[in-house]
Each structure stands twice: as structure tokens, then as C-alpha cells.
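>>> I'd like to go over a predicted model; first the sequence, then the structure.
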Amino acid sequence: MSRRYDCSEPMERTRGIAESVSAVRRGELIVLPTDTVYGVGADAFTPPAVNALLEAKGRGREMPPPVLVGSVRAATALIEDLGTYGQDLIDEFWPGALTLVCRANQNLLWDLGETKGTVAVRMPMHELAVELLKETGPLAVSSANATGKPAARTIDEAEEMLGDAVSVYLDAGPSGHAEASTIVDLTGSIPRLLRAGAIPEDKIRSVVGVLLTDEDEDEDLPTEEPEKPSLTKDEEPEKPSLTKDEPAEEPGFSLRKDDNA
């Protein structure tokens, strides 16, 4: 049976955090507040717990969850390389609503799903969440909703969708933003915006300078075919296909607007 704690009450908050830490260590799910939306979390290093998180949301391994951390140091231990712009983005926007996709540390013993060697990581700007994360260590966290449903902004919305699949619910009132975090991919030589979110695109550009988007790929295509001379049917050459160049392989996590805390 699920337990719910009102974190506006000091004693309830203390008990709630302690119960959440215990639940995570047992491989169970918790719901925690963040600065964007409520998230459902599990120990990132316990594969059965991560699988339980995916099952609770009704999604498969092809949509692995991001990881929330309680410090920059914890984040850097999870990744292979921040690249040219990673540290600048962290200095400017962490803690906050920016998720960074990096190459994962190959020495880590975990299984978040089909990540294709990457990890999406974020440090939230929420006092209770950070306090909890410092106790639990990195958590696999996705928005506390069934896949395809709006992200939960209140604990009631989260509990209605996830029910007894979650052991502990931490109620900290309505979440800070309606929008989920902005996601930027740092696995290439140039940062790429994978999802627009709480941090505007222009603020990201002010730090990295060049930021690739889906529209940049579209601009590479010819807007119209050049005029060609009139030919008879027998003379007309075979027309080449003007399909869009195949994009590079994307990191293996969900990019839904209503998903990922």
C-alpha cells in the first residue's frame, strides 16, 4: 500500500524523506516534486526498479528515463565527457530545468534501457528533491504520469495515474512549471536542441553560440526543383529522388513534450 507525506509539515517531511530513501534502497518507486513537474523515481543502479518504473508508465525499454542528481559532482561521475559546452551550460543553468545528454561512463554497472551509450542527466532546482537525491544517489526519474497523459503538476494527479505502483508519494504542493525541462544533446561536436522546454532556446544559444534544431535540417533541403528543359518522353532521363538526408542516430530516450521531469 502506498504512503503519502505532506512535506509542508516539518515532521512529515522528515519522515517522508526517510521512507523514500528506504523505498529506493528496496528497489521500489517513489514520486517526488521537482522544479518542473512531479517525477516518478527509482534507483538508477537497480535494473528491476528501472523496469518497474517503465512498466508503471506503460512504456518500453526503447524509451529509457533520464537521471536526476543532487550535485554536479554526481553528474560528472555518470558521464564520459562534457564536451566543449557542457561545463558552461551547467554553470549557467544548474540547478535548473536543463537536461543534458552526454556519452555515459562505460564503467557504470546499470541498465536504463536502450540508451545507445548515452545518459540524460539533470540537477533540479528544488530543495526537497536535491536533499533527497543527496541521500539516495542518482535516480532514474521520469514525469509522474502514464505515457501519453499530461505530466502531473500535483501529487493528486500523480497518484491518480500511478496508484499502488508507487510506494511513497512526497507532496510539496503544485510543481513550479507547467513545462518539462529543455533537453540539449552534447554527444556531437555542435549542441543540438532535442526538446524545447522551460529554458528558452535563445538562452541556450547565448551560452553555446550555435545550436542545431530540427529546422536546421529542413533548411538543407532545396525549396523547389530547378527548371528543366522540355524533353520528349523517350528523351527524359530518370528523375532522382529528392529525399531528405537521413539524420544521425538520436539518443535512445523519450522526447515527448509531456514526458520527463
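Received, thanks.
>>> please make it C-alpha for all contacts and neighbour counts, starting now.
Will do.
>>> who touches the strand ranked longest in the chain?
Across the chain, the longest stretch assigned as strand under DSSP state E is strand 98-104. Under the criterion C-alpha atoms under 8 Å, 6 or more residues apart in numbering, residues 78-82, 86, 117-122, 181-187, 198-199, 251 lie in contact with strand 98-104.
>>> which of those residues fall within helices?
Within the contacts of strand 98-104, residues falling in helices by DSSP state H are G86.
>>> the residue nearest to D43 when sequence neighbours are not counted - how many residues pack around it?
Distances taken as C-alpha to C-alpha, 6 or more residues apart in numbering place L139 nearest to D43, at 4.9 Å, with adjacent residues excluded. Burial of L139 is recorded as 24 neighbouring residues (other C-alpha atoms under 10 Å).
>>> with E55 instead?
Neighbours around E55, by other C-alpha under 10 Å: 15.
>>> span of stretch 96-109 from start to end?
With C-alpha to C-alpha, to the nearest Å as the measure, stretch 96-109 spans 27 Å from end to end.
>>> quick one: buried residues of that stretch?
96-105 (16 or more other C-alpha atoms under 10 Å).
>>> make CSV from these and add distance to M1 to it.
Output for the buried residues of stretch 96-109, formatted as CSV (distance: C-alpha to C-alpha, whole Å):
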residue, distance to M1
G96, 33
A97, 32
L98, 34
T99, 32
L100, 35
V101, 35
C102, 37
R103, 38
A104, 35
N105, 36
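>>> specify the local secondary structure of D164.
Assigned by DSSP: H, G, I helix; E, B strand; the rest coil, the conformation of D164 is helix.
>>> leaving out sequence neighbours, find the closest residue to it.
Closest to D164 by C-alpha to C-alpha, 6+ apart is S2, at 5.5 Å.
>>> so what's the one you found up against?
Applying C-alpha under 8 Å, 6+ apart to S2 gives the contacts 163-169.
>>> look up how far A49 lies from it.
From S2 over to A49 (counting by C-alpha to C-alpha), the distance is 16 Å.
>>> same question, L89
L89 is 30 Å from A49, where distance means C-alpha to C-alpha.
>>> quick check: closest non-adjacent residue to S167.
S167's closest residue in space is S2 (C-alpha to C-alpha, 6+ apart), at 4.5 Å.
>>> do the same with R15
Nearest non-adjacent residue to R15 (C-alpha to C-alpha, 6+ apart): Y5, at 7.7 Å.
>>> equivalent analysis for P174, please.
Excluding its sequence neighbours, the residue lying closest to P174 (C-alpha to C-alpha, 6+ apart) is T154, at 4.8 Å.
>>> can you select the buried ones from the contacts of strand 98-104 in ChimeraX?
To isolate the buried ones among those in ChimeraX, judged by 16+ other C-alpha under 10 Å, type:
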select :78,79,80,81,82,86,118,119,120,121,122,181,182,183,184,185,186,187,198,199,251
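>>> next one for the comparison:
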Amino acid sequence: AGSIAFLVVNVFLILIAAYINLVVLALTFIMEVIIICFLLFTLEQLPLPLEIAMLAIFSVICLYGTFASLINSTFGKTLFPMGPTLFKVTLEKESITTSPPCLTPFSHQTSGLRTLAKFLDAGGVCGIPTDTVYALAASCKHPEAIEKIYNIKDRPLEKPICICISNLEQLTTVHPPFSPLLWEFMRNVYPGGISCIVKKGEWLKKLGIGPAYEKVGTKDSIMIRVPDHTVTVHLTDMTGPLAITSANPSGEPDSTHQDMVISRLGHKLSGVLCDGESNESVPSTVVNCTKIEEGTISIIREGCVPATKVMQILERVKSQLE
């Protein structure tokens, strides 16, 4: 009974071996013949030469298969052939090439920057890298694009959007009525991961914010970012001031890689400038400087720059001006 059961099981082993190689197939086939010999032996009908022949062949195949496998695996190539498979399994892999929902040029390519600049100049909303986390950007030349940002990320209208400029010299050329303390403070924190909230004024229109004056900041103040990021600076030089906010659905974690922006918001954007992993995992530190003339500032949001460091910068600047 045991031999008959093994005989049936070995049939399945032969089928499996047919998908491996000829050596294993021959081994399982000879095993089947040997089992039949065992059955004939129980019936006293086994020719002795057949049993000897089968056991000899089985031994030779075992020795060859073991030796060939050992040598081939040791040297990493087929020195002793094991034979082809009798049957081949063809696994059809469906190469599903899902194209991104928006254009995704790379930041290290000049053509990538130009592509994003064209999108922004045409009134599109794009995902861009910064020195902290990824941001959504719209040109201040297109107020309607800034409105799109609110819809794209479901941002509450009461939350203002800041502007991004490439360097502090852009501010000095439009002569905003800032106090010497504020100027010196900004020189110490820009460029970098600190955003300063200052009072609004007509100087913003000279900066290039004219069309978007009512769409950025609040009625009385505006937050300014000068990122310490070469790609963002070059892009802003090409487009002019940008309205930016974090590239994430409102209330969800910030995007620290282009893939997060593409997967969550890509279907709503004109493009995403791919720059890999963000330098930081948290956004910029927001500082209210509207009362800095009185010698005080307040931390609205503590981000990548600790609040203690911001206060140390202020105290150092104040001591320098005294």
C-alpha cells in the first residue's frame, strides 16, 4: 500500500521535474521504475537484472546531479550541463507603465527649470522644491493661479499665502519702509529656513506683486520667504516673485519628496519639479516681525530653525545696532 501511494505521489514529482531540468526528470522517472520493481518484488515477479540496472542508473544520476550542482554553484556558471527543461512556464508580466498625472521635469536640467517657468508664467500651479519641504507655487502675475492653490489643497481662505523671492537685494531695490533693526535681522536670517511677516505697503507692487496684492498675505501683512536653495532661487529669478505654500492637502503631513506631491496632488497640477528628498522634514519657522521696531518678535510657527536660535539672532542684532 505504501509503495502504491509513493508511486502516485512520484507521478506528480515527475511532472514537476519536467519544468526543472533533464537530470531531475531522469531521477524521478527512474525512481518510479524502482517503485514498480518493489511492487514486482512483493509479487515475486521481479527480474533480478532489472533491479540491479535500475539501482545502478539511479546511483549514477544521483552522483552526477550532486557533482554538477556543486561545481556549477561554486563557479557561478554551467560547467556540467543539467539539461534543458521539458516544459517551460511562460510568465507574462504585464508591464503597466503608468504615466505621471502631470509633467515631472528634473531640477538638475536647465530644460526642467524652463519648463516649470513656462507653466508658472502661463498661470499654472506647480510643485517645487525648497530648502525645507516641497511647496505649491503660482506666479504673482496671475492672481487666479493663487486662487487655484486654495482649491487644489482645500486650504481655508482665512489662511494667508506667503511670497517667495530669490534674494534680499530684490527688497532693497524697492525701498520698503523697514526699520534698521528689521533690515539687519533679515540680513541675518535670509536666505534660510525662516519666514518673516512684515507690514504690507505699496512697495510690494514695485516688487512685482501688483496683480496679486489682494491674494497674498493678509490685509495688513505679508510673509516673505528667501529660500537657501539654488534651484528655487534660479526658478524665482526666471518667473519673478512666487506665491507659495506647502505642497500637501490641508491638514496632512508635508511632502518631503516629489513622489508625495505627485501621488497626492499631481492630477491637479501643471507640473512638479523633481529634486529628490527634501533637505528638511518640517517647514520654515515663521516669525512675526511687524512689531520689531519695539524690539520684539513672536514665533508663529516653529519649524526647521529652533525658536531659541531665532531669539538669539534678534538679541545679537540688537546688540550690534546699539
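Thanks, I have it. Here the structure is a predicted model, which is why all the values come from computation and not from measurement.
>>> what do we get in structure 2 for the residue nearest to D43 of structure 1?
By TM-score structural alignment, L139 of structure 1 lines up with L242 in structure 2.
>>> my read: that match touches A135, true?
No: between L242 of structure 2 and A135 there is no contact under C-alpha atoms under 8 Å: 10.7 Å.
>>> which of the residues in the longest helix along structure 2 are buried?
Longest helix in structure 2, counting residues (DSSP H): helix 48-75. Within helix 48-75 of structure 2, the residues scored as buried using 16+ other C-alpha under 10 Å are 51, 54, 58, 61-62, 64-65, 68.
>>> now flag whichever of those is closest to C126 of structure 2.
A68 (59.6 Å; C-alpha to C-alpha).
>>> quick one: map that closest one onto structure 1.
So, by TM-score structural alignment, A68 of structure 2 is left unmatched.
>>> what about the strands in structure 2?
Under the criterion DSSP E, strands of structure 2 are mapped to 126-128, 135-139, 162-164, 194-199, 221-225, 242-246, 271-272, 285-288, 298-301.
>>> go through these and name the closest to I16 of structure 2.
That would be strand 271-272 among these, by C-alpha to C-alpha, at 50.0 Å.
>>> so in structure 1, which helix runs the longest?
Secondary structure of structure 1 per DSSP H: the longest helix is helix 10-25.
>>> buried residues in it?
With burial defined by 16+ other C-alpha under 10 Å, the residues of helix 10-25 of structure 1 counted as buried are 12-13, 16-17, 19-21, 23-24.
>>> ok now do the corresponding residue of structure 2 for P174 of structure 1, which residues does it touch?
Taking TM-score structural alignment, P174 of structure 1 has E277 as its aligned residue in structure 2. Counting by C-alpha under 8 Å, 6+ apart, E277 of structure 2 touches 256-258.
>>> could you rerun that using 10 Å?
E277 of structure 2 sits next to 129, 133-134, 255-259 when contact means C-alpha atoms under 10 Å, 6 or more residues apart in numbering.
>>> please apply the same query to C162 of structure 2.
Contacts of C162 of structure 2 by C-alpha under 10 Å, 6+ apart are 195-197, 215-218, 221-225, 242-245.
>>> that older thread, give me the distance from the longest helix of structure 2 to the chain's centre.
Relative to the chain's own centre, helix 48-75 of structure 2 is displaced by 53 Å; criterion: C-alpha atoms, centre = their mean, to the nearest Å.
>>> helices or strands up against it?
The criterion is 3 or more C-alpha pairs under 10 Å, 6 or more residues apart in numbering; DSSP states H and E, and the helices and strands that helix 48-75 of structure 2 contacts are helix 22-42.
>>> and for the helix it packs on, what span of structure 1 is it aligned with?
So helix 22-42 of structure 2 sits over no part of structure 1, by TM-score structural alignment.
>>> helices or strands next to that helix in the packing?
In this structure, helix 22-42 of structure 2 makes packing contacts with helix 2-17, helix 48-75, judged by 3+ C-alpha pairs under 10 Å, 6+ apart.
>>> the inter-axis angle of the last one versus helix 22-42?
What it means is helix 48-75 of structure 2. Calculated by axes from the mean of the first three to the mean of the last three C-alpha atoms, to 10 degrees, helix 48-75 of structure 2 forms an angle of 150 degrees with helix 22-42.
>>> which one is Y85 of structure 1 nearest to, not counting chain neighbours?
Distances taken as C-alpha to C-alpha, 6+ apart place V208 nearest to Y85 of structure 1, at 6.2 Å, with adjacent residues excluded.
>>> actually R61 of structure 1, not the one I typed
The spatially closest residue to R61 of structure 1, leaving aside those adjacent along the chain, is G113, at 4.5 Å (C-alpha to C-alpha, 6+ apart).
>>> how many neighbours does the one you found have?
G113 of structure 1: 19 surrounding residues under other C-alpha under 10 Å.
>>> what's it in contact with, if anything?
By C-alpha under 10 Å, 6+ apart, the residues touching G113 of structure 1 are 47, 50-51, 54, 60-65, 252-253.
>>> same deal with D111 of structure 1?
Going by C-alpha under 10 Å, 6+ apart, D111 of structure 1 touches 44-48, 50-51, 61, 64.
>>> keep only those of the residues you listed that are in helices.
Counting by DSSP H, the contacts of D111 of structure 1 place 47-48, 50-51 in helices.
>>> return the member of these nearest to L133 of structure 1.
Checking these against L133 of structure 1 with C-alpha to C-alpha, the nearest one is V50 at 16.0 Å.
>>> who's in contact with the closest one?
By C-alpha under 10 Å, 6+ apart, the contact list for V50 of structure 1 reads 27-29, 41-44, 56, 61, 64-65, 110-113, 139-141.
>>> alignment lookup: it to structure 2.
V50 of structure 1 maps onto I146 in structure 2, with residues paired by TM-score structural alignment.
>>> same check on A196 of structure 1?
For A196 of structure 1, the aligned position in structure 2 is E302, judged by TM-score structural alignment.
>>> grab the nearest non-local neighbour of that match.
T285 (4.7 Å).
>>> from what I can see that neighbour touches P227, true?
No: using C-alpha atoms under 10 Å, T285 of structure 2 is not in contact with P227, being 11.8 Å away.
>>> any residues in contact with both of those two?
Shared contacts of T285 of structure 2 and P227, counting by C-alpha under 10 Å, 6+ apart, come down to 132, 192-195.
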